[in-house]
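Trainee: Give me a 3D structure for the following:
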Amino acid sequence: MNGRWAEKMRVISGTCKGRPLLAVPGKGTRPTVDKVKESIFNMIGPYFEGGTALDLYAGTGGLGIEALSRGIDKVIFVDINRKAIDIIKQNLQSTGFGDKAEVYKNDSHRALKALIKRGLKFDFIFLDPPYAEQKVETELAVLYDYQLLNPNASIVVETDASVELVERVGRIEKVKETEYGNTKITVYQMRDEWEEGAEEL
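Mentor: This is a model prediction of the structure:
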């Protein structure tokens, strides 16, 4: 990650608007640029009256911190990269959100298993996996099958623009999709009720 990324990384809106965020050194973490981040929160918010979120491939923690700045009560951050975990903790400290966050070094599969054991449920989930390691459909199935979603929960998926994602998994339904250059943002929503006669996948 070069200096250009670091200069542009900031909280866009909410209580910490304009607060700079540290970047993860190296090229292993792909940050969500401001234009895409703004689009994401316009699609699902843009502001919130509480709720709990999961940032499963957190990187710098930018999406989860943006959610906290816009009114989310609590975010669980997960990343497998030790450098990313350190940066997330520093960014949480600088924004004052440390008491509203849990940060774990783990891969997505083990993290989801741990969350299932705790019986947690989320209102918002951010899935921004490395493009080479995307297993979005499998993770959507886990979220649905193990009841990790509250009614009407939103799931935001960031992928390469060439990736075609499924329309639905169970009662998780694709509701919005947009592209920015090489990036595609897909929003799914957990339907509280499914139409009578509709077939679940």
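
Trainee: Please count neighbours and contacts with C-alpha atoms only from this point.
Mentor: OK.

Trainee: in this structure, which spans are strands?
Mentor: Listed in chain order, the strands of the chain (DSSP state E) span residues 52-55, 74-79, 101-105, 122-127, 149-160, 168-169, 172-180, 183-190.

Trainee: Let's have the ones you listed in a markdown table, adding mean neighbour count and distance to Leu21.
Mentor: As requested, the strands of the chain are arranged in a markdown table below (neighbours: other C-alpha atoms under 10 Å; distance: least, C-alpha to C-alpha, whole Å):
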| stretch | mean neighbour count | distance to Leu21 |
| --- | --- | --- |
| strand 52-55 | 24 | 16 |
| strand 74-79 | 24 | 15 |
| strand 101-105 | 17 | 16 |
| strand 122-127 | 23 | 18 |
| strand 149-160 | 21 | 20 |
| strand 168-169 | 19 | 34 |
| strand 172-180 | 16 | 22 |
| strand 183-190 | 21 | 21 |
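
Trainee: run this one through as well so I can compare:
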Amino acid sequence: MRVISGKYKSQKINTLKSQDTRPTTDQVRENIFNILNEIEGDVLDLFAGSGALGIEAVSRGAEYAMFIDGAKDSAEQVKKNVSNIEEPVEVFRNDYRRALKAMSKRNKSFDLIFIDPPYHKKIVPEALKLIESLHILKENGRIVVETHKDEHYNTHGFTSIKETVYGTIKINILKFGE
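Mentor: Predicted structure coming up:
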């Protein structure tokens, strides 16, 4: 995999050879960023895996990125993949619940959040509820949720801007409020 566009275009993104990770394909990533259009501010790549979504966001203009993954090997892979990034980045190995609560205590919020958890684990509703209740998304911020096309979930206080299916993958872009 490679960065598709922007400052780090063509930079290699290494992925783990494991059935536990499922990198977002180049085509789906490109479509996500075409929908998002302009990227700026702070980005959170929750369930980062290889970090491809957050790295792509930084390449396209994000000023800062935080990567969270609960798996040790994934967090180590992200650290390797961001080693050439000049913008400020932080990589944490942590459970998403603890990580979101810690961000809230630090009054940290984001302009763009990627949620790409393991499929069929019913993680998305809880993650969205925590993001809403802990005020992790900035006003006018957006959330990109990647799930299996058959997964359905409550979006809590968020509104879907665009939902698209690519084969077995469903992308839902959310914003706060109506």
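
Trainee: can you list the strands of structure 1 in CSV and add distance to Met43 of structure 1?
Mentor: What follows is the strands of structure 1, written out as CSV (distance: least, C-alpha to C-alpha, whole Å):
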stretch, distance to Met43 of structure 1
strand 52-55, 15
strand 74-79, 19
strand 101-105, 23
strand 122-127, 12
strand 149-160, 9
strand 168-169, 18
strand 172-180, 8
strand 183-190, 8
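
Trainee: Show me the helices in structure 1, by range?
Mentor: Under the criterion DSSP state H, structure 1 carries helices at the ranges 3-8, 34-44, 62-69, 82-95, 108-118, 136-145.

Trainee: for the first one, which positions count as buried?
Mentor: Within helix 3-8 of structure 1, the residues that qualify as buried are Ala6, counting by 16 or more other C-alpha atoms under 10 Å.

Trainee: What lies in contact with it?
Mentor: Helix 3-8 of structure 1 is contacted from outside by 21-23, 31, 33-34, using C-alpha atoms under 8 Å, 6 or more residues apart in numbering.

Trainee: Of all the helices of structure 1, which one is nearest Thr178 of structure 1?
Mentor: Thr178 of structure 1 lies closest to helix 34-44 among the helices of structure 1, at 8.8 Å (C-alpha to C-alpha).

Trainee: chain center to the closest one: distance?
Mentor: When C-alpha coordinates are averaged (C-alpha atoms, centre = their mean, to the nearest Å), helix 34-44 of structure 1 and its chain have centres 12 Å apart.

Trainee: What span of structure 2 is that helix aligned with?
Mentor: Mapped onto structure 2 using TM-score structural alignment, helix 34-44 of structure 1 covers residues 26-36.

Trainee: average offset between the matching stretch and structure 1?
Mentor: Comparing stretch 26-36 of structure 2 with its match in structure 1 after superposition yields a mean distance of 0.8 Å (mean C-alpha distance after the TM-score superposition for structure 1).

Trainee: Make CSV from the helices of structure 1 and add distance to Val157 of structure 1 to it.
Mentor: Below are the helices of structure 1 laid out as CSV (distance: least, C-alpha to C-alpha, whole Å):
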stretch, distance to Val157 of structure 1
helix 3-8, 21
helix 34-44, 9
helix 62-69, 12
helix 82-95, 19
helix 108-118, 14
helix 136-145, 8
